[in-house]
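In: when you get a sec, could you give me coordinates for this:
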Amino acid sequence: MQDFQNGTIGWTLIRGPFVEVVRMHRRIITPSGVALGGWAELELRQDGHYTFRGHLHDSGFLDYQFQVRASIATNAGMALVVQKSGTVEGTESGLSPRRDFDWDERDHSKLIQLEWPTLQFGTLQIAKAYEYSGVVGGLESVVKDVVEFLVVNVALGPQAAIIHFIGKELGAITKANVVGVGGIPALLATAGASFLLSPTLAIPVFVGTLAATNALVKHRPMSVEEYAFANLVFKGTLPPRERIILTNLTGLGG
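Out: Below you'll find the model as predicted:
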């Protein structure tokens, strides 16, 4: 095994060379006049373990609340997204402001193991959101901000299929009281793209080849007969019928 700046490469007589760890590091830079900066790093391991760590520092007068997001997009149409929120204080908070915020979040994702052949060559993007006075907004604004981030920072070309949320923070996004496109709470649209959200997934969706809009999206509950027919395939594993919504949305290559 040999450690390098951006990861670890191993070699065995049987396997030959292989990538064991991928470590991607980025500086966090804000515009002139904003006394906030630092770095973030995402480390992925072949066994599915990952670490999202970073550091933010407030060198000025104002307090800031922030969100740092990291995403790894692959050319196979999949991306991982993780987020960390926190607060740093400036001189306005008194003689001993808490100017530094450090985090080191560690967890495991089976998906990393399954998608390792493409993830190890993925591209890391880091984005930040921050506001003065420690007010970034409630959960609804976080959801909309996450969706905009997916459009702007995550490569969503024709092959892009699914965005997977990892970590503790993004699992709460579907608890927001947001009425989405067509009246479906989990369907949000921004910047010409629409996403169907769940606690762990964001799936780009369309109506035919068009972006979803209020006028185009149709949905209805599943009938008793349809539910019984579907259970022939799913054999009792379906959620309750009232939790299933049929739509005219398409995604995942049609």
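In: please count neighbours and contacts with C-alpha atoms only from this point.
Out: Will do.
In: can you pull out the helices in the chain?
Out: 110-114, 116-119, 139-153, 224-234 (DSSP state H).
In: format the ones you listed as CSV; extra columns: distance to R23 and mean neighbour count.
Out: Output for those, formatted as CSV (distance: least, C-alpha to C-alpha, whole Å; neighbours: other C-alpha atoms under 10 Å):
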stretch, distance to R23, mean neighbour count
helix 110-114, 14, 15
helix 116-119, 11, 18
helix 139-153, 19, 17
helix 224-234, 40, 12
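In: one more to line up against the first:
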Amino acid sequence: MPTPTVIGDIRLKWLALGGPSSFLGQPLTDELTTPDQVGRFNHFQGGSIYWTPSTKAHEVHGAIRDKWSSMGWERSFLGYPLTDESVTPDGVGRFNHFQGGSIYWTPAIGAHEIHGAIRDKWASMGWERSFLGYPVSDEEAGPGGSRISRFEHGSISWTSSGGAVTSMPAGEIVHQHATIATPDWLPAGGWVDIVVNKRGDFTFAGHMHNSGFPNIHFTLALVLMTPSGVGYGFARDHGLDGTVTVFGRNRDDDWTDTGNNAQISGNWAQVAQSTLHWRLAAHDTLTRGVQGLVEDLVKEAATQLGKAGIAALIALI
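Out: Reported below is the predicted structural model:
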């Protein structure tokens, strides 16, 4: 039998990956047109490469390819791949992003798809590096027309009225949200989300916007204040362009920071009862200004409790 032909962008992708000596190996098919008539593909011994004029050529292989195949290939709601299979930042899993969502895989969990508003929520929390970890189910139908995806350490559910909401077993998570209003003259504001759990995992996410004329360097300090007077601090120190800046304008700052802190898990009984306090200010200095703002906020909150304040700075990004 003649060797199947590999041409064009698919051939370039195959050769870039190593050609016949790569994990894809030899071609099993000629280049073929996809059933939707939009794309082209070749199947290989170790996977496939799919191409469209808009998404270009990307490889899919292994358990992720098997999952995508079981869903209907490009005719599924996921559509065509936007990336090759890639290693996750934590080094444990693998993923492909598609036009309509993603498929994530780990050796222990297998491959699961995630898409839509639930995927957006998970991404905003830090993907698999968030306290939720990896998905352990596909998106499923829930009660009352809701949708739900389950993860290693919790779930995200969606409703048309409430959007996407994170949940864990009762008593194992604290989720605090604050709208950051503009104080005094400073034309900057936004919102923050702080989520911590019983294991000490935390997600610190937020958005700030400069609505004014001058460039601003802001310091935002937040504290989860426990009834015993111990405050767990989070801070963001960053610059925002104003309308005075003509080139390189960046009036918005979005961030997500994740991690684990033993102080949170070790004092969970108190952390579970914590309240959120915040302060926004402009500073000429950086680290000392941030630390000082956190310490001042802890003292202020502790005074209201009649306690001596102890500050533990958890996240400075």
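In: kindly reformat the helices of the first structure as a markdown table containing distance to E20 of the first structure.
Out: Below are the helices of the first structure laid out as a markdown table (distance: least, C-alpha to C-alpha, whole Å):
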| stretch | distance to E20 of the first structure |
| --- | --- |
| helix 110-114 | 11 |
| helix 116-119 | 10 |
| helix 139-153 | 26 |
| helix 224-234 | 37 |
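In: out of the ones you listed, flag the one nearest Q2 of the first structure.
Out: Of all the helices of the first structure, it is helix 116-119 that lies closest to Q2 of the first structure, at 18.8 Å by C-alpha to C-alpha.
In: which part of the second structure matches that closest one?
Out: Equivalent residues of helix 116-119 of the first structure are located at 268-271 in the second structure, counting by TM-score structural alignment.
In: what's the mean distance for the matching stretch versus the first structure?
Out: Once fitted to the first structure, stretch 268-271 of the second structure is off its aligned match by 1.3 Å on average (mean C-alpha distance after the TM-score superposition for the first structure).
In: for the first structure, give the strand that spans the most residues.
Out: Ranked by residue count and defined by DSSP state E, the top strand of the first structure is strand 16-28.
In: how about that one: buried residues?
Out: Buried residues in strand 16-28 of the first structure, counted by 16 or more other C-alpha atoms under 10 Å: 19-25, 28.
In: what helices or strands is it leaning on?
Out: Judged by 3 or more C-alpha pairs under 8 Å, 6 or more residues apart in numbering; DSSP states H and E, the packing partners of strand 16-28 of the first structure are strand 7-12, strand 36-45, strand 123-132.
In: contacts for it?
Out: 5-11, 37-46, 120, 124, 126, 128 (C-alpha atoms under 8 Å, 6 or more residues apart in numbering).
In: which helix or strand contains W158 of the second structure?
Out: When elements are assigned from DSSP states H and E, W158 of the second structure belongs to strand 154-159.
In: tell me the angle that strand makes with strand 173-180.
Out: 50 degrees (axes from the mean of the first three to the mean of the last three C-alpha atoms, to 10 degrees).
In: so which residues make contact with strand 154-159 of the second structure?
Out: With C-alpha under 8 Å, 6+ apart as the test, strand 154-159 of the second structure has contacts from 117-118, 121-122, 132, 145-150, 163-169.
In: 7 Å - rerun?
Out: With contact meaning C-alpha atoms under 7 Å, 6 or more residues apart in numbering, strand 154-159 of the second structure is reached by 118, 132, 146-150, 164-168.
In: can you say which two of those residues are spatially most distant?
Out: Distance extremes for the contacts of strand 154-159 of the second structure: the farthest pair is L132 and S146 at 19.3 Å, using C-alpha to C-alpha.
In: neighbour-wise, which of those two wins?
Out: When L132 of the second structure and S146 are compared for neighbours, L132 comes out ahead with 25 against 16, by other C-alpha atoms under 10 Å.
In: wait, isn't K13 of the second structure in contact with A57?
Out: Yes. With contacts counted by C-alpha atoms under 7 Å, K13 of the second structure reaches A57, the gap being 6.5 Å.
In: other SSEs contacting the host helix or strand of I103 of the second structure?
Out: Counting by DSSP H and E, the element that carries I103 of the second structure is strand 101-106. Judged by 3 or more C-alpha pairs under 7 Å, 6 or more residues apart in numbering; DSSP states H and E, strand 101-106 of the second structure is in contact with strand 94-98, strand 110-114.
In: what range in the first structure matches the last one?
Out: On the basis of TM-score structural alignment, strand 110-114 of the second structure is assigned to no residues in the first structure.
In: and the helix or strand following that strand, what does it pack against?
Out: Next in sequence after strand 110-114 of the second structure, counting helices and strands by DSSP H and E, comes helix 116-125. If you count contacts as 3+ C-alpha pairs under 7 Å, 6+ apart, helix 116-125 of the second structure packs onto strand 154-159, strand 163-167.
In: among these, which is the most enclosed?
Out: Sort those by mean neighbour count, taking mean count of other C-alpha atoms under 10 Å, and strand 154-159 sits at the top with a mean of 20.
In: quick check: angle from that one to helix 116-125?
Out: Comparing the axes of strand 154-159 of the second structure and helix 116-125 via the same axes, to 10 degrees yields an angle of 140 degrees.
In: and the angle from strand 154-159 of the second structure to strand 163-167?
Out: 160 degrees.
In: give the buried residues for stretch 85-94 of the first structure.
Out: Using 16+ other C-alpha under 10 Å as the test for burial, stretch 85-94 of the first structure gives 85-91.
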